[in-house]
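> Mind looking at a prediction? Sequence and model below.
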Amino acid sequence: MASPKSPTRPTQQNPQPNFHDFFPAMVGNLGGEDLIGELCKGFELLMDVDLGVITFESLRRNAAAVLGLGDLTDEDVRCMINEGDFDCDGALNQMEFCVLMFRLSPDLMEASRCLVTEAIEEEFGNFTRRR
């Protein structure tokens, strides 16, 4: 979630967020293995070293120091954790973080939807032809 002063947060004057998705370009340039490696490095920058997960406190601290996002509110940080916290333990493990990064990319999600749709149509088509 973007901070209140961020140009990516929708407002009455700007109802659509101003967001450019660079993630697909990273995927194209790095390839699968290298992208996962970069995501893991990003995770390590944000995690609590002692616990091995991204906690509210580690994200709050490192978002300002590492990412330059010092204007995030506590609510923003909580929302970021909650968005990816699939096991509901209040923190992000490495897998949750990587999945969250993919989910936050609208272009990658659309491409994934297309691939899944094609696979289902192909399988369904094969199923109906077998009958």
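Okay, I see it. Values in this document were obtained by computation on a predicted structure and should not be read as measured data.

> from here on, contacts and neighbour counts on C-alpha atoms
Fine.

> May I ask which helix or strand encompasses residue 43?
helix 23-46 (DSSP states H and E).

> Now do the very next helix or strand once past that helix against helix 23-46, angle only.
Going down the chain from helix 23-46, the next helix or strand is helix 56-65, by DSSP H and E. Helix 56-65 runs at 120 degrees relative to helix 23-46, counting by axes from the mean of the first three to the mean of the last three CA atoms, to 10 degrees.

> Next, count neighbours for the residue nearest to residue 64 when sequence neighbours are not counted.
With CA to CA, 6 or more residues apart in numbering as the criterion, residue 64 has its nearest non-adjacent residue at 4.0 Å, and that residue is residue 70. Neighbourhood size, residue 70 [other CA atoms under 10 Å]: 14.

> another structure for you, compare them:
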Amino acid sequence: MAGNKMNEFQDMLPVMASKLGGEGLIIELCKGCRLLMDKEKGLVTLESLKKNSVLLGLQDLSDDELQIMVTEAYLNGDGVLDQMEFCILMFRLSPELMHQCKDLLDHALQQECFNAACFHSK
């Protein structure tokens, strides 16, 4: 059942990014994180995700599936998501946005290499 829901996912982050710009997208992701977080702890926990899963249309996911989502996303091993980890997760879940970021990084690195080559040739 959950697999079908995940297959229906439509990646809207690239659209949001193009309309809001980078800073606007991060602001909106942070707002989304605050909707899901435990208000006292300031973190997304399994319990807060379960409680607020309906906001994401994930109310049919089992506790184990929700736990996997949290476990996949935390970076420091503490078992909960802070705002940075949440934003990183959202980027990781958006293949198109990740591709756009890679293209932007490649372009920036090429530009930096070009500038460095020009500087050293003078």
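Cool, got the structure. Because the structure is predicted, anything quoted here is derived from the model rather than measured.

> sorry, back to before: I figured the residue nearest to residue 64 of structure 1 was touching residue 59, is that so?
No: the criterion here is CA atoms under 8 Å, and residue 70 of structure 1 misses it with residue 59 at 10.7 Å.

> just checking, residue 100 of structure 1 touches residue 81?
No: between residue 100 of structure 1 and residue 81 there is no contact under CA under 8 Å: 9.6 Å.

> Grab the most central residue of structure 1 for me.
residue 101 (2.1 Å; CA atoms, centre = their mean).

> Need the counterpart of that one in structure 2.
Residue 101 of structure 1 maps onto residue 90 in structure 2, with residues paired by TM-score structural alignment.

> so which helix or strand takes in the residue nearest to the centre of structure 1?
Residue-wise, residue 101 of structure 1 maps onto helix 94-103 under DSSP H and E.

> other SSEs contacting that helix?
Packing partners of helix 94-103 of structure 1 (3 or more CA pairs under 8 Å, 6 or more residues apart in numbering; DSSP states H and E): helix 23-46, helix 74-84, helix 106-130.

> corresponding residues in structure 2 for the second one?
In this case it means helix 74-84 of structure 1. Per the alignment by TM-score structural alignment, helix 74-84 of structure 1 matches residues 63-73 in structure 2.

> mean offset of the matching stretch relative to structure 1 (after superposition)
Compared with structure 1 after the fit, stretch 63-73 of structure 2 shows a mean deviation of 1.5 Å (mean CA distance after the TM-score superposition for structure 1).

> What residues sit buried inside that stretch?
Within stretch 63-73 of structure 2, the residues scored as buried using 16 or more other CA atoms under 10 Å are 66-67, 70-71, 73.

> Of these, which is the nearest to residue 109 of structure 2?
Nearest to residue 109 of structure 2 among these: residue 73, at 27.5 Å, using CA to CA.

> Could you report the neighbour count for residue 29 of structure 1?
Neighbours of residue 29 of structure 1 using other CA under 10 Å come to 11.

> quick one: it from residue 35 of structure 1, how far?
For residue 29 of structure 1, the distance to residue 35 of structure 1 equals 9 Å [CA to CA, to the nearest Å].

> Could you pull out the residues contacting both of these two?
The contact sets of residue 29 of structure 1 and residue 35 do not overlap (CA atoms under 8 Å, 6 or more residues apart in numbering).

> Leaving out the residues flanking it, which one is nearest to the corresponding residue of structure 2 for residue 56 of structure 1?
Under the alignment (TM-score structural alignment), residue 56 of structure 1 pairs with residue 46 in structure 2. In this structure, residue 46 of structure 2 finds its nearest non-sequential neighbour in residue 67, 6.0 Å apart by CA to CA, 6+ apart.
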